[in-house]
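K.L.:
Build me a structure from this.
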Amino acid sequence: MMKFFCRWIAIAALTLGVSHAAEVSVAVAANFTAPMQKIAEAFAQDTGHKAVLAFGATGKFYAQIRNGAPFQVLLAADKETPALLEKEGFAVAGTRFTYATGRLVLWSAQPGVVDDKGDVLRTSTDGKVALADPKLAPYGAAAIESMTRLGLLQRLQPRFVQGESIAQAYQFVATGNAPVGFVALSQVMADGRIAKGSAWVVPARLHAPILQDAVLLNPGKDNPAALALTGYLRGEKARAIILSHGYEF
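P.N.:
Take a look at the predicted model:
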């Protein structure tokens, strides 16, 4: 009888949770597209809540949020933007946390173009080099910092083609408009390896850590789905998905 009663309570709780399911509007840094799509699917299955996702450049989201965009959670590509939004009163104080640490790669859609030391940056003399706008996208800023430390920035700068976000930088390379480009490791990794083409994982010592922070925004402070998502991102299932896409903690 007790076993049946406990099972009934569990079913009732699940039914109650679904009946109170809510939606959360999430602004997601473009580099985190693939893992967040998987996390949102698991989140819906496990909680009954729905995450409505928008992907783009962190700098652009910052401007939109300050101008009243009704996002409820921000998953940024840096730690500075969530901190600034919190300081300026657009995010709930004390809700920031690092959900992932990103890795930068130099990538080509073609095999054999990028060597395992990135020497192609020194030996190649033509063709565009794609990167995200460093004013809008932290991965773009990391690319600039890396080239600066390698002493290659002035040489390569005339060949730059910039995307608004890391997603656009990836498209430049994937479509062949640029033979190489700086993208997020998560964009080219599948099952723990580079899915196609050739790549050099930029050593972490060449740029500041790409700490990616999440924060609960003011429109989401009373939304149970928003609160649930911020907790879910720190859970084991979400962390396993994040690690499988080449991120670190």
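
K.L.:
Every contact and neighbour count from this point should use C-alpha atoms.
P.N.:
OK.

K.L.:
burial measure for the nearest residue to residue 164 once chain neighbours are set aside, as a count.
P.N.:
Spatial nearest neighbour of residue 164, chain neighbours left out: residue 133 (5.4 Å); criterion: C-alpha to C-alpha, 6 or more residues apart in numbering. Neighbours of residue 133 under the rule other C-alpha atoms under 10 Å: 23.

K.L.:
can you pull the buried residues of stretch 43-59?
P.N.:
Residues of stretch 43-59 classed as buried by neighbour count (16 or more other C-alpha atoms under 10 Å): 43-44, 47-51, 53, 55-59.

K.L.:
center of this structure, which residue is that?
P.N.:
Centroid-nearest residue in the chain: residue 32, 2.6 Å away (criterion: C-alpha atoms, centre = their mean).

K.L.:
The residue lying closest to that residue once chain neighbours are set aside in helix, strand or coil?
P.N.:
Sequence neighbours aside, residue 186 is the residue nearest to residue 32 in space, at 7.3 Å (criterion: C-alpha to C-alpha, 6+ apart). Three-state assignment for residue 186 (DSSP: H, G, I helix; E, B strand; the rest coil): helix.

K.L.:
Can you give me the distance of residue 186 to residue 104?
P.N.:
In this view, residue 186 and residue 104 are 9 Å apart by C-alpha to C-alpha, to the nearest Å.

K.L.:
how many other residues sit next to residue 74?
P.N.:
27.

K.L.:
no wait, residue 218
P.N.:
By other C-alpha under 10 Å, neighbour count at residue 218 equals 20.

K.L.:
One more, so I can put them side by side:
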Amino acid sequence: MTPIKSILRWAGVLALLASNALHAEEVTVAVAANFSAPVQKIAAAFAAATGHKATVVVGSTGKLYAQIKNGAPFQVLLSADDETPTRLGKEGAGVAASQFTYATGRLVLWSRQSGVVDDKGEVLRSGRFEHLALADPKLAPYGAAAVEVMTKLGVAASLGPKLVQGESIGQTYQFVSSGNATLGFVALSQVMVDGKIAEGSAWVVPTNLHTPLRQDAIVLNAGKDNAATAAFMVFLRSDAAKAVIRSFGYEP
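P.N.:
All right, here's what the predicted structure looks like:
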């Protein structure tokens, strides 16, 4: 490449970057707590690729739904289920046609201590622990899935006195991580690093023991005419985003 062509090429790149910067917008994304780590990486890659900025607000799906219904200015919801986005679409709070499944999650029974959780979950039948943490099943789909698992295994009643509930799967993880609960049902994404359980002991719950954890995204009314919102929804389907999603133990 000649020096003149090289200069012209880089001039074109700089002009494009300047144009993107001038037209960059921001999208506020409400995100289920189980997806907080992946979305931070996705948001950074999104900003680098598009020039737009994604601001992330994390919480339980139930709490985020209540905030949306009370007028919170979120523009996109990344839910921990598929029912909440569907409900928002039917209620006129979101764009029904924009809804799609961005990830399918996995539930894991986890302890920070090695040797506590066996690879078949038999520890639940033994009851040899003081506290078992799970997310509030009324607010968090992962908590509802945990209840399904215990019910199918026939241990729900016996474990009742040992249960401690977090408002979200994020708080539930903190209970177990801090040692306040010996073990707990958390999202696989919270304990996986580079495709492996980072520490402690774990049982990845078979998917036939609970309703599939399909996690859907939807554009909310506040994001209808926002360029960054449209760009984010497209980016969420990209190979770059899917690679991040897989790295945390989800199926995109």
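
K.L.:
quick one on the thing from earlier: any idea how far residue 20 of structure 1 is from the residue nearest to residue 32 of structure 1?
P.N.:
34 Å.

K.L.:
now swap in residue 38 of structure 1 and tell me
P.N.:
Here residue 38 of structure 1 is placed at a distance of 22 Å from residue 20 of structure 1 (C-alpha to C-alpha).

K.L.:
could you dump the buried residues of stretch 43-59 of structure 1 to JSON lines with distance to residue 168 of structure 1?
P.N.:
JSON lines is the format used below for the buried residues of stretch 43-59 of structure 1 (distance: C-alpha to C-alpha, whole Å):
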{"residue": "43", "distance to residue 168 of structure 1": "27"}
{"residue": "44", "distance to residue 168 of structure 1": "28"}
{"residue": "47", "distance to residue 168 of structure 1": "32"}
{"residue": "48", "distance to residue 168 of structure 1": "32"}
{"residue": "49", "distance to residue 168 of structure 1": "30"}
{"residue": "50", "distance to residue 168 of structure 1": "27"}
{"residue": "51", "distance to residue 168 of structure 1": "23"}
{"residue": "53", "distance to residue 168 of structure 1": "18"}
{"residue": "55", "distance to residue 168 of structure 1": "11"}
{"residue": "56", "distance to residue 168 of structure 1": "9"}
{"residue": "57", "distance to residue 168 of structure 1": "10"}
{"residue": "58", "distance to residue 168 of structure 1": "13"}
{"residue": "59", "distance to residue 168 of structure 1": "14"}
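
K.L.:
ok, and residue 17 of structure 2, which helix or strand is that part of?
P.N.:
helix 3-22 (DSSP states H and E).

K.L.:
need the next SSE after that helix, C-terminal direction.
P.N.:
strand 26-32.

K.L.:
what's the counterpart of residue 108 of structure 1 in structure 2?
P.N.:
Aligning on TM-score structural alignment places residue 108 of structure 1 opposite residue 111 in structure 2.

K.L.:
give me the number of residues near that match?
P.N.:
As a measure of burial, residue 111 of structure 2 has 26 neighbours, counting by other C-alpha under 10 Å.

K.L.:
Tell me how far the residue nearest to it when sequence neighbours are not counted lies from residue 139 of structure 2.
P.N.:
Of all residues not flanking residue 111 of structure 2 in the chain, residue 183 sits nearest, at 4.3 Å (C-alpha to C-alpha, 6+ apart). Separation of residue 183 of structure 2 from residue 139 of structure 2 (C-alpha to C-alpha) stands at 20 Å.

K.L.:
So which of the two has more stuff around it?
P.N.:
residue 183 (30 against 21).

K.L.:
That one reaches residue 114, doesn't it?
P.N.:
No - Residue 183 of structure 2 lies out of contact with residue 114 (C-alpha atoms under 8 Å); the separation is 10.8 Å.

K.L.:
Residue 165 of structure 2 maps to what in structure 1?
P.N.:
Under TM-score structural alignment, residue 165 of structure 2 pairs with residue 162 in structure 1.

K.L.:
Superposed on structure 2, what's the mean shift for whatever helix or strand that match lives in?
P.N.:
Element membership for residue 162 of structure 1, per DSSP H and E: strand 160-163. Compared with structure 2 after fitting, strand 160-163 of structure 1 has a mean deviation of 0.3 Å; criterion: mean C-alpha distance after the TM-score superposition for structure 1.

K.L.:
other SSEs contacting that strand?
P.N.:
Contacts defined by 3 or more C-alpha pairs under 8 Å, 6 or more residues apart in numbering; DSSP states H and E place strand 160-163 of structure 1 against strand 129-132, helix 166-174.

K.L.:
Can you show me the strands along structure 2?
P.N.:
26-32, 53-59, 76-78, 94-105, 107-111, 132-135, 163-166, 183-187, 192-193, 196-197, 201-204, 213-220 (DSSP state E).
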